[in-house]
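A.B. asks: Pasting the sequence and the predicted model now:
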Amino acid sequence: MMTATAKPPLTIRLCEPRGFCAGVDRAIQIVVLALKKYGAPVYVRHEIVHNRFVVQGLRERGAVFIEELHEIPAEHHDRPVVFSAHGVPKSVPEDAQARNLFYLDATCPLVSKVHKQAMRHQRQGRHVVLVGHAGHPEVIGTMGQLPEGAVSLIETEQDALSFVPPQPGDMGFVTQTTLSVSDTAGIIARLQERFPAIQAPSAESICYATTNRQEAVKETAAGTDLFLIVGAPNSSNSMRLVEVARRAGAKQAMLVQRASEIPWDMMIGGEVVGLSAGASAPQIIVDEIVDAFNQRFAVSVDLAVTAVEDENFPVLSVLRDMPLTADDMAFVNGNAA
């Protein structure tokens, strides 16, 4: 018999894998190591990853975030500037060289792979079709690898159906790394139906972490009353996880950046809550959310493991002589502020 002070029960289905991927881990390491090696300030062009908690933590360590290189004061042109994990157009490092800036490129190796795939299509005389979201930094960076007019952006199946290519018989496609696997498959199917000769990239463009996190959510969403995705509104991979949860059977799914954003007044106990995190969301926020549930409910956590990730991308060689302390590693891994 439940006493008046007993907490009502609640189940959390906790997805694994979730949170930081190898590319995000590497990008954060690059900024932390640059600060240790060169001291503050270290400039970072654009958010290093799409998470305000991470950005604030790096800002407190001495990182200065800018949107364009001209924002770096002339007296600081000897300071390092880091390019974000999303990648940049070719014009950005060219601009850095023209300004005599020392830059460190933290582009995720899997994004760099898409750049190379797009350039390979072009070298072979193909018009490049990029499946992605307009305005996303990764899309801007990928399109910026090739001359203007060499790439056409397709966002939806409707775009694929109405697309009029400049070279109908000679095309190749690549995709943004953080898209919905199912949505992208539909778009590519429409392109292949209309243009049977269109060439696929030599390897899958959507990254392993995006695929793994979507599969984990898909496997656990059915039967959940609420599915929470930890991530930022400008994080493409996080927003796709919300969509996947809804399609896979969650009664409700929403994006949250902190525990305070959870609609606590709607929860009375007995619910089944799904919980995952986008590839740029730190584990410390997931822990904060689980703790917040524990304060209100008698929580049972069911760990749903659908894949094991052991990928590791080494940092730039110029930074490998710098050691990371235990505190540094806790921050890099998303386990500390």
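C.D. replies: Noted; the coordinates are in hand. In this text the structure is predicted, and so the values were computed from the model without any measurement.
A.B. asks: Only C-alpha atoms from now on, for both contacts and neighbour counts.
C.D. replies: Fine.
A.B. asks: residue ranges of the strands in the stretch 51-200 of the chain, please?
C.D. replies: Secondary structure of the stretch 51-200 of the chain (DSSP state E, counting those that start in this stretch): strands at 63-66, 80-83, 102-105, 127-131, 151-154, 171-175.
A.B. asks: list the contacts for the closest residue to N237 other than its chain neighbours?
C.D. replies: Spatial nearest neighbour of N237, chain neighbours left out: T178 (4.8 Å); criterion: CA to CA, 6 or more residues apart in numbering. Listed by CA atoms under 8 Å, 6 or more residues apart in numbering, the contact set of T178 reads I206, C207, T210, S236, N237, R240.
A.B. asks: Let's see that with 7 Å instead.
C.D. replies: With contact set as CA atoms under 7 Å, 6 or more residues apart in numbering, T178 has these partners: I206, C207, T210, S236, N237.
A.B. asks: take the one below as the second:
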Amino acid sequence: MNAPHEILLAEPRGFCAGVDRAIEIVERALAKFGAPIYVRHEIVHNTYVVNDLKAKGAIFIEDLADVPPGATLVFSAHGVSRAVQEEARARGFSIFDATCPLVTKVHVEVAKLAKEGYEFIMIGHKGHPEVEGTMGQLDSGIHLVEDVADVARVQPAQTEKLAVVTQTTLSVDDAAEISAAVRARFPSIREPKQQDICYATQNRQDAVKLLSPQVDLVIVVGSPTSSNSNRLRELAARLGRPAYMVDSADELRAEWFQGVSRVGLTAGASAPEVLVQAVIERIKALGAVAVRKMEGIEETVKFPLPKGLRLEAPPATGMA
């Protein structure tokens, strides 16, 4: 058989609550204050989302010097360092923080334990904005480890008060392996009460673990900069399936589907459903006739918006 006949959709897939909230913050700020709204770093790591917001009047910057005085500034979902927060305040911007609340939880934990004299080992990817934001909560005392080999090399100043934190979008399996190495080397290390890897990352990886054995090929919708999307593709490949990540339907190649009967399809937490639907249409054009949704966890998490952007309550009537 030369063409796929069925598409199996992972559940859950696509946008998580933190991404929904971050995009809504930019859109509400544009509606309330008008364009331009400045955003430090891509609000979420997805090309389509960023281009859509640019078209509506968002301007994405890396350097705060590129933002005019008095402008409205949004911090991206990945979080920022203390130095960036302080510089933004000093420059007098009107600031809305779209940092995912699950990333903020890690920042709060780091600040709290640092006051108690703790040093930290952070499991994460060097250069990722979330890692830079978390490590930037302190001037020093956070040691980054990217793999098991790094654990053997890390040299904290003391080991009596040592805690571990994790980037929220890592491979659950990789993080578990590195955490085990950290525990083996530092048996008394303090671990978070709940793991730092976010519920959405965990759920999407679990869905790919269920999906992969049932299909001949896995397609992940996500942008190259998206950590959690990259992890989904790697996981499918590790489970023995050919796996490709695409930013849009245009990147699909007919030759990938040669001899493939069933295609598994998922999307990273920053990839909108409109892109998934476009991929489905393109695979249908190659011959697929059926689309089936897997059983999966239904996510009901919703995070509140910052105060200045919530919908105004209607005026109260009657007695106060």
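C.D. replies: Nice, thanks for sending it over. This structure is a prediction, so every number in the text was calculated from the model and none was measured.
A.B. asks: Can you pull the TM-score for these?
C.D. replies: Once superposed, chain against chain, the TM-score is 0.94 (TM-score structural alignment, normalised by the length of structure 2); 313 aligned residues with a CA RMSD of 1.6 Å.
A.B. asks: Take the strands of the stretch 51-200 of structure 1 and write them to CSV, including distance to R194 of structure 1.
C.D. replies: Converted to CSV, the strands of the stretch 51-200 of structure 1 look like this (distance: least, CA to CA, whole Å):
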stretch, distance to R194 of structure 1
strand 63-66, 42
strand 80-83, 37
strand 102-105, 38
strand 127-131, 13
strand 151-154, 14
strand 171-175, 12
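A.B. asks: For R258 of structure 1, find the nearest of these.
C.D. replies: Evaluated over these, closeness to R258 of structure 1 peaks at strand 63-66, with 21.9 Å, by CA to CA.
A.B. asks: Structure 2: which residue goes with the residue nearest to N237 of structure 1?
C.D. replies: Mapped onto structure 2 by TM-score structural alignment, T178 of structure 1 lines up with T169.
A.B. asks: Report the separation between that match and M135 of structure 2.
C.D. replies: For T169 of structure 2, the distance to M135 of structure 2 equals 15 Å [CA to CA, to the nearest Å].
A.B. asks: Check E312 of structure 2 too.
C.D. replies: 36 Å.
A.B. asks: Looking at these two, which has the bigger crowd around it?
C.D. replies: M135 (23 against 8; other CA atoms under 10 Å).
A.B. asks: which residue in structure 1 lines up with the more buried one?
C.D. replies: Using TM-score structural alignment, the partner of M135 of structure 2 in structure 1 is M143.
A.B. asks: Quick check: closest non-adjacent residue to its match.
C.D. replies: M143 of structure 1 sits nearest to V151 (CA to CA, 6+ apart), 6.2 Å away.
A.B. asks: how many neighbours does S317 of structure 1 have?
C.D. replies: S317 of structure 1 has 7 nearby residues by other CA under 10 Å.
A.B. asks: hmm, I was thinking of L241 of structure 1
C.D. replies: Neighbours around L241 of structure 1, by other CA under 10 Å: 32.
A.B. asks: That one -> structure 2?
C.D. replies: So L241 of structure 1 corresponds to L232, using TM-score structural alignment.
A.B. asks: ditto for S202 of structure 1
C.D. replies: S202 of structure 1 maps onto K193 in structure 2, by TM-score structural alignment.
A.B. asks: Correct me if wrong: G274 of structure 1 contacts L14.
C.D. replies: Yes. Using CA atoms under 7 Å, G274 of structure 1 is in contact with L14, at 6.1 Å.
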